[in-house]
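*Asks:* Below are the sequence and a predicted model for it; my questions follow.
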Amino acid sequence: MDFDFTDEQRLLRDSVAKLFANRYGDFEKRNGYAKQPDGFDRAIWTEYAEVGLLALPFDEKHGGFGGGPVETMIVMEEIGKNLALEPYLPSVVFAGAILRHGASDAVKDEIIPKIAAGEAIIAVAHTERQSRYDLNDVTTTARRDGDGYVIEGDKTVVIGGNSADYLIVSARMSGARRDRDGIALFLVDAKAEGVSRRGYAMQDGLHGAEVSLANVRVPASRRVGNLPVLERAADEAIAAVCAEAVGVMEALIAMTVDYMKTRKQFGVAISVFQALQHRAVDMYVAAEQARSMAIFAALSAASDDAKERGEAMAMAKSAIGKAARFVGQQAIQLHGGIGMTMEYKAGHLFKRLTMIDLQFGDADHHLRRLAA
């Protein structure tokens, strides 16, 4: 199997790296973006659209560029290196996958060009307070009413939900709370009557929202999928966050090694101490193993075999969660107190690694998923 990038993929990697170097090269810029009302800079989101990043995974017939999981991996790794704040993962990767696999052509023709142009942000509202990592644990209800549906319920930790123009909501049409059958996905206007949101900043600097839906009416044409569609989109999102984690680890290791070369103890740089050299090497090995698993996840994400794809994502997410925890903890210990300060990027990288481990299921969850 050929693991080399094509010329087009290398060009994408170089252009994305240049974009983020310009926008995030100075960590203070990120702090400024985070203070904006949406938690990110809308001008950068527009720039994403101008260079084609928002159209990347969509079919050309819907205004996209026809990119696949490998192209998404390239973008997400750069997002991880720079701790980018824009809602690329929830809107383009996760919600985008639901639309690609579950929406009607009419909805795709209407919504995807808006995403590609930077005119619409979409968030996926699927997590509930009791559901933890189980996508089929749904108490939000959708009942038929005339030519549409009425949705009622509450969603929590909706990443990107504070700034979203549309929400993709999972709701139960029939069955008990944890039944796999009877779940549908609906595209809801975030400003529709009955929708209320409370946005907040999360530990890693990204933004989420608590969403309540009270008698929200949705046309039948806005039904965009079911549980298998949600699971497939979540698998693609897992592959994306695995790539992001690799980018975060790469940046954190580079910072740690540079710090070891300048931090002095007993009159010499701490990088000369063999025990610390070994710890740095262990971090590098863990990150390279994680990179291999991220590539494996990206190559498996397009599989139509749900069981095979799910097992691949569980293996990758479990391994990368363990590697992320190890690299993050070692980096903070080697930095000492400065690694925990708000002014220094290393602590923020560690926070993002911690959140990635929890997103879409932590390492232990995916080990149990494999065992089952």
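*Replies:* Thanks, I have it.

*Asks:* Please count neighbours and contacts with C-alpha atoms only from this point.
*Replies:* OK.

*Asks:* Could you check how far Thr72 is from Ala84?
*Replies:* 15 Å (CA to CA, to the nearest Å).

*Asks:* nope, Arg291 is what I was after
*Replies:* 19 Å.

*Asks:* what's the answer for Ala164, then?
*Replies:* The span separating Ala164 from Ala84 equals 17 Å under the rule CA to CA.

*Asks:* any chance you could map the strands in the stretch 101-250 of the chain?
*Replies:* 122-125, 141-145, 148-155, 166-172, 183-189, 195-201, 207-219, 223-226 (DSSP state E, counting those that start in this stretch).

*Asks:* Now tabulate those in TSV and tack on mean neighbour count and distance to Gly267.
*Replies:* As requested, the strands of the stretch 101-250 of the chain are exported to TSV (neighbours: other CA atoms under 10 Å; distance: least, CA to CA, whole Å):
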stretch	mean neighbour count	distance to Gly267
strand 122-125	28	52
strand 141-145	18	66
strand 148-155	21	55
strand 166-172	27	57
strand 183-189	24	62
strand 195-201	18	42
strand 207-219	20	44
strand 223-226	22	63
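
*Asks:* try this one side by side with the last:
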Amino acid sequence: MLPGDLYDAAARFCTEAMAALAAPGADTAVVRHALWRQAVEMGWPAILITEDRGGAGGTLLDVASVVEALGRSALALPIVDRAAVVPTLLALCETPQAAALLAQIASGEADVASVLGLSSRLHADLTVAATHYLVALPERRMLVALEARALPLGRRYRSVDGRVMADVLTDRIEPDAAGVVARGEAFDRACAAAAGVGALLVCAETVGAQGALVELTIDYLNTRKQFGHALATFQVLRHRVVDMYVAFECTRGLVGRTLQDCVDGVDGVDGAGPDARSVSLVKGYVGRTGRLCAEAAIQLHGGMGMTEELLVARVAERALSAEFDYGDRYFHLRRLGTQKARPPAGEPARAADALMA
């Protein structure tokens, strides 16, 4: 979807990462932490940070290139959160605390994660340790920065795609003035923009996962034999692969165009993040096609598709889990139901808007 140097570098990173994770006796948690430190040294968390604050001054397309490549390997690294959501939050807060954290991220002194949540319960991703957490408190319309040791955690669990998660006990958070990064309207604006950016980049990650699922399935059907014939010779299986491929191509085109529109300013206004309607339309569609590809890949692999030893199973798990990051399709359908269809000034309504009107 987004070829270039960043995509190629991320693809090489993934190849080396998969080899490290597959090494005999490798400790997955230790390897993931080492991989994230390598990603930090490569400057990925600073891509969106402006040059005057020590960052690379890149765009959403640059981050999406990295995310798409990582989506092909299901590495469970927090690239979307720490390279896009957090910088977006801090850039829109415009407070001394936010500026200081941005500078520390750019220099590698701080590793900041976010706890946004789109429901009454907040969850923290603990797969890779962070030094600070930005916690959204919607009831108080407040965004607070906490050191990792001060984050009150409840139940811990493993997500479908292998991430270590924990509930955040927001009722135990009593921030001091120095820890408040944003309040009121600034809080609303920053969280809305960050959630939109996160949702779009999760869609880019799903594009990478779908492409990998198609390729891995074709390779398996060409290799595996039944009754003396390769599975790829059975027409019903070929038709199922075509369904996967069509879904992938449609998703790739839609997500790529939406990301480009956001960067060009068509779906973003004055740095306030992507248009909420566009995000919901894309996220709802990608949630459906991602599930279609994941389920088809597992079924076409048969019993082998249920084993985590195969990459296809891990990628399918990530594609299924990605639907629930930054709102699943039902969340975004409900949000669309509360919005009015209105085309940009001077432009005709798009086909999607016309269908939703």
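*Replies:* That came through, no problem. Every value quoted in this text rests on a predicted model; they were computed, and no experiment measured them.

*Asks:* Mind checking the TM-score on these two?
*Replies:* Superposed pair, TM-score by TM-score structural alignment, normalised by the length of structure 2: 0.83. Supporting alignment: 329 aligned residues with a CA RMSD of 2.6 Å.

*Asks:* rewinding a little: select, out of the strands of the stretch 101-250 of structure 1, the one closest to Lys35 of structure 1.
*Replies:* Taking CA to CA, strand 195-201 is the member of the strands of the stretch 101-250 of structure 1 nearest to Lys35 of structure 1, at 9.8 Å.

*Asks:* Mean per-residue distance, the closest one versus structure 2.
*Replies:* Superposing on structure 2 and averaging over aligned pairs (mean CA distance after the TM-score superposition for structure 1), strand 195-201 of structure 1 comes out at 4.2 Å.

*Asks:* And that strand, how far out from the chain middle?
*Replies:* 19 Å (CA atoms, centre = their mean, to the nearest Å).

*Asks:* Stretch 15-31 of structure 2 now?
*Replies:* Distance of stretch 15-31 of structure 2 from the chain centroid (CA atoms, centre = their mean) equals 22 Å.

*Asks:* Equivalent analysis for stretch 336-348 of structure 1, please.
*Replies:* 23 Å.

*Asks:* Which stretch of structure 2 lines up against that stretch?
*Replies:* The aligned range for stretch 336-348 of structure 1 in structure 2 is 302-314, by TM-score structural alignment.

*Asks:* in that stretch, what counts as buried?
*Replies:* 305, 311-314 (16 or more other CA atoms under 10 Å).

*Asks:* what does it contact?
*Replies:* Outside stretch 302-314 of structure 2, the residues within contact range by CA atoms under 8 Å, 6 or more residues apart in numbering are 73-74, 161, 212-213, 216-217, 297-299.

*Asks:* okay, the strands of the stretch 101-250 of structure 1 in CSV with distance to Glu110 of structure 1 next?
*Replies:* Output for those, formatted as CSV (distance: least, CA to CA, whole Å):
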stretch, distance to Glu110 of structure 1
strand 122-125, 13
strand 141-145, 23
strand 148-155, 19
strand 166-172, 12
strand 183-189, 12
strand 195-201, 22
strand 207-219, 15
strand 223-226, 13
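
*Asks:* And Val40 of structure 2? What does it align with in structure 1?
*Replies:* When structure 1 is aligned by TM-score structural alignment, Val40 of structure 2 is paired with Ala49.

*Asks:* how close does that match sit to Val218 of structure 1?
*Replies:* Distance, Ala49 of structure 1 to Val218 of structure 1, by CA to CA: 28 Å.

*Asks:* Please apply the same query to Ser303 of structure 1.
*Replies:* 32 Å.

*Asks:* For Arg141 of structure 2, which residues are in contact?
*Replies:* 183-184, 187-188.

*Asks:* what lines up against it once you look at structure 1?
*Replies:* Match for Arg141 of structure 2 (TM-score structural alignment): Ile183.

*Asks:* Ok, Arg252 of structure 2 next?
*Replies:* Matched by TM-score structural alignment, Arg252 of structure 2 corresponds to Arg291 in structure 1.

*Asks:* same deal with Asp161 of structure 2?
*Replies:* Applying TM-score structural alignment, one finds that Asp161 of structure 2 aligns to Asp204 in structure 1.

*Asks:* Can you list the residue ranges for helices in structure 2?
*Replies:* With helices called from DSSP state H, structure 2 shows them at 5-22, 28-41, 60-71, 79-80, 86-93, 96-107, 184-223, 235-264, 276-301, 311-322, 329-337, 351-356.

*Asks:* Would you format those helices as CSV with distance to Glu147 of structure 2 included?
*Replies:* Listed next are those as CSV, based on distance: least, CA to CA, whole Å:
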stretch, distance to Glu147 of structure 2
helix 5-22, 29
helix 28-41, 18
helix 60-71, 26
helix 79-80, 20
helix 86-93, 15
helix 96-107, 12
helix 184-223, 19
helix 235-264, 32
helix 276-301, 31
helix 311-322, 27
helix 329-337, 31
helix 351-356, 43
